[in-house]
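> Task: produce atomic coordinates for the following.
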Amino acid sequence: MIRAAIATVLLAAVPLAALSLPEPSAARSAPERASEWQIGPILRGRSYSPGMPRYATDANGETFFDIPWPTPREGHVHYVTVPTGSLTGARRIVLRYRIEGERGVRIVPEESPQKKATLSLYFQRGGDNWSAKGRYATYRWYAPAAMMGPLTPGTHEVSVPLDANWTAVQGANRNSAPEAFARALEDASRVGFVLGSSGGRGHGVFATAPARFTILDFWVE
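Model (predicted):
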């Protein structure tokens, strides 16, 4: 099951009021149902993760999705997110996950198959029109390149502080655009992770053989 340690951690560490945090959001309470994990993105009713279900699967106490295989023609998976409210005052985002597959299976970036497949933690400001132009160039934020997670068989954990130098969709970063980053945190609407490569965050991956991605744990604290 997925848990969210935010409430427990904050109450144990410091009074909630001292951090001036908003009421717990979907990111701060456990996404207990797989239906909260949307696979997309979904734009104007269309999924940009072709060949994938709209939501993750929940079975036998685990939340997972199967990565399309063996070529991009069968599909590819890009963004996996849950709804959230404001992230102002939060310290970090953490994801634990497991990848299982047939012997020798590889996860491959759909856009740049010669590169290594990567996972990046992610959050998005509400009201994004997905143009990445003008003010919307700082509505989507991705973890720093040095803090991306692997897409290889095994169990992995990625933990990214929110005071790290996150990167926006068009290349601005927290250091160069601190006000835009702060506004994105305040108005956050979705949080989760994206799959792709270092040169194409969220541009999608496929597998060379059957492979399953299981979300073991996810929380914001």
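
> rest of the way, CA atoms for contacts and neighbours
Noted.

> and the spatially most central residue of the chain, what is it in contact with?
Centroid check for the chain by Cα atoms, centre = their mean gives Phe193 as the closest residue, at 1.2 Å. Residues near Phe193 by Cα atoms under 8 Å, 6 or more residues apart in numbering: 79-81, 119-123.

> Of these, which belong to strands?
Under the assignment DSSP state E, the contacts of Phe193 contribute 79-81, 119-123 to strands.

> from those, which is closest to Thr57?
Val80 (12.1 Å; Cα to Cα).

> coming back round to it: now render the ones in strands among the contacts of Phe193 as a markdown table, adding distance to Thr138 and neighbour count.
Converted to a markdown table, the ones in strands among the contacts of Phe193 look like this (distance: Cα to Cα, whole Å; neighbours: other Cα atoms under 10 Å):
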| residue | distance to Thr138 | neighbour count |
| --- | --- | --- |
| Tyr79 | 17 | 27 |
| Val80 | 19 | 25 |
| Thr81 | 18 | 24 |
| Leu119 | 20 | 26 |
| Ser120 | 16 | 27 |
| Leu121 | 16 | 28 |
| Tyr122 | 12 | 24 |
| Phe123 | 11 | 27 |
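
> what's the helix or strand for Val194?
Using DSSP states H and E, Val194 maps to strand 188-197.

> let me redo that: Phe181
Assigned by DSSP H and E, Phe181 falls in helix 178-186.

> can you check Ala12 too?
Ala12 belongs to helix 6-13, assigned by DSSP H and E.

> Report the buried residues of that helix.
Within helix 6-13, the residues scored as buried using 16 or more other Cα atoms under 10 Å are 6-7.

> wait, Pro161 sits on Arg91?
Yes. Applying Cα atoms under 8 Å as the test, Pro161 and Arg91 come out as touching, 5.7 Å apart.

> One more, please, to line up against the first structure:
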Amino acid sequence: MYSKIFASAVVAATLTTAACAASPPARHWEIGPVIRGKNYSQGMPRNPEPAHNGWSFDFPAPDAAAGHVHYVTFRPGPIAGKSRIVVRYRVDAAPDTRFVPQETPDVPATVSVYFQRRGDNWNGQGSFQYYRWYAPSATVRRIAPGEQEVSIRFDDPNWTSVNGRKPASAPGAIDDALADIDRIGLVFGSSGRRGHGVFATAPARFTLLSFQIL
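I've put the predicted structure just below:
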């Protein structure tokens, strides 16, 4: 079914092999989030599939009834001394394919980076509003066919907490989250609802080429 859409993917992957650093293997990544036993990425497998240089998954299609992908994350372990994240990925789809945020279908679908502190209860209240941090808006990418590279510094002042607060509003909170990091990865949604889920209107594939914490 995907032969025509993804015929060029093998060639592209071959050309970019030397430029792609090793990322955690697919089995270490989780498609979720899983909160109190419920996986919010409906219609998705628990893990992405191994790919030539990283991993891949197929977007649920052709509508929200088929499912939607929200978070794809892994546990990085301590990251002391690291200063930035560099992500490379590719989206393969027919040119007329639409990517749709399942909660806000009238705005563009996006992919961006986030990280999460250990022990988050997901309610975003009190101190927990500073447990999840979403990458600066300038690094958010609209989902569309093609290859992208995004570089984000951990000390960028425009990271956003789960309730839209910047690091300056709670001095030390983002540093505490980084020092006790649990998960890091990609979120799919919209610019206003980063990890609230995306589906495609036709067959489409997301391939992670590299996820580096440097």
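
> Pro161 and Arg91 of structure 1 - which one has more neighbours?
Neighbour comparison, Pro161 of structure 1 and Arg91: the larger count goes to Pro161, with 17 against 14 (by other Cα atoms under 10 Å).

> which residues does the more buried one contact?
Residues near Pro161 of structure 1 by Cα under 8 Å, 6+ apart: 91-93.

> how about a cut-off of 6 Å?
By Cα atoms under 6 Å, 6 or more residues apart in numbering, the residues touching Pro161 of structure 1 are 91-92.

> what about the counterpart of it in structure 2, distance to Gly77 of structure 2?
When structure 2 is aligned by TM-score structural alignment, the residue opposite Pro161 of structure 1 is Arg153. The gap separating Arg153 of structure 2 from Gly77 of structure 2 is 18 Å, by Cα to Cα, to the nearest Å.

> now swap in Val100 of structure 2 and tell me
For Val100 of structure 2, the distance to Gly77 of structure 2 equals 33 Å [Cα to Cα].

> How about Gly146 of structure 2?
31 Å.

> now Arg205 of structure 2
Going from Arg205 of structure 2 to Gly77 of structure 2 by Cα to Cα gives 28 Å.

> do the same with Leu186 of structure 2
Remark: distance between Leu186 of structure 2 and Gly77 of structure 2 (Cα to Cα) = 17 Å.

> Which contacts among the contacts of Phe193 of structure 1 does structure 2 share?
Contacts conserved in structure 2 for the contacts of Phe193 of structure 1, using both residues aligned by TM-score structural alignment, their matches' Cα atoms under 8 Å: 79-81, 119-122.

> Which pair of these spans the longest distance?
Largest separation among the kept ones among the contacts of Phe193 of structure 1 by Cα to Cα: Thr81 and Leu119, giving 12.6 Å.

> hey, what's in contact with both of the two?
Overlap of the contact sets of Thr81 of structure 1 and Leu119 (by Cα under 6 Å, 6+ apart) is empty.

> Phe193 of structure 1 pairs with which position in structure 2?
Using TM-score structural alignment, Phe193 of structure 1 sits opposite Leu186 in structure 2.

> do the same with Ile39 of structure 1
Using TM-score structural alignment, the partner of Ile39 of structure 1 in structure 2 is Ile31.

> got the contact list for the closest residue to that match other than its chain neighbours?
Excluding the flanking residues, the one nearest Ile31 of structure 2 by Cα to Cα, 6 or more residues apart in numbering is Val72, at 4.5 Å. Neighbouring residues of Val72 of structure 2 by Cα under 6 Å, 6+ apart: 30-31, 185-186.

> how about a cut-off of 8 Å?
29-33, 185-187.

> gap between the equivalent of it over in structure 1 and Thr155 of structure 1?
In structure 1, Val72 of structure 2 lines up with Val80, judged by TM-score structural alignment. Distance, Val80 of structure 1 to Thr155 of structure 1, using Cα to Cα: 18 Å.

> and if you look at Ala184 of structure 1?
With distances taken as Cα to Cα, Ala184 of structure 1 is found 30 Å from Thr155 of structure 1.

> So between those two, which is more surrounded?
More crowded of Ala184 of structure 1 and Thr155, by other Cα under 10 Å: Ala184, with 22 against 16.

> need the contact list for the aligned residue in structure 2 for that one.
Matched to structure 2 by TM-score structural alignment, Ala184 of structure 1 sits across from Ala177. Shown in contact with Ala177 of structure 2 (Cα under 8 Å, 6+ apart): 116-118, 130-132.

> which residues in structure 1 does stretch 132-139 of structure 2 match up with?
Counting by TM-score structural alignment, stretch 132-139 of structure 2 lines up with residues 140-147 of structure 1.

> Check the gap between the closest residue to Val191 of structure 1 other than its chain neighbours and Val105 of structure 1 for me.
Excluding the flanking residues, the one nearest Val191 of structure 1 by Cα to Cα, 6+ apart is Phe123, at 4.2 Å. Using Cα to Cα, Phe123 of structure 1 is found at 29 Å from Val105 of structure 1.

> ok, Glu30 of structure 2 - contacts?
For Glu30 of structure 2, the contacting residues are 46-48, 71-74, by Cα under 8 Å, 6+ apart.

> how about 6 Å then?
Glu30 of structure 2 makes contact with 46-47, 72-73, according to Cα under 6 Å, 6+ apart.

> swap in Leu216 of structure 1?
Going by Cα under 6 Å, 6+ apart, Leu216 of structure 1 touches 2, 96-97.

> any idea how far the counterpart of it in structure 2 is from Phe6 of structure 2?
Applying TM-score structural alignment, one finds that Leu216 of structure 1 aligns to Leu209 in structure 2. Look at Leu209 of structure 2 and Phe6 of structure 2: by Cα to Cα, they are 15 Å apart.
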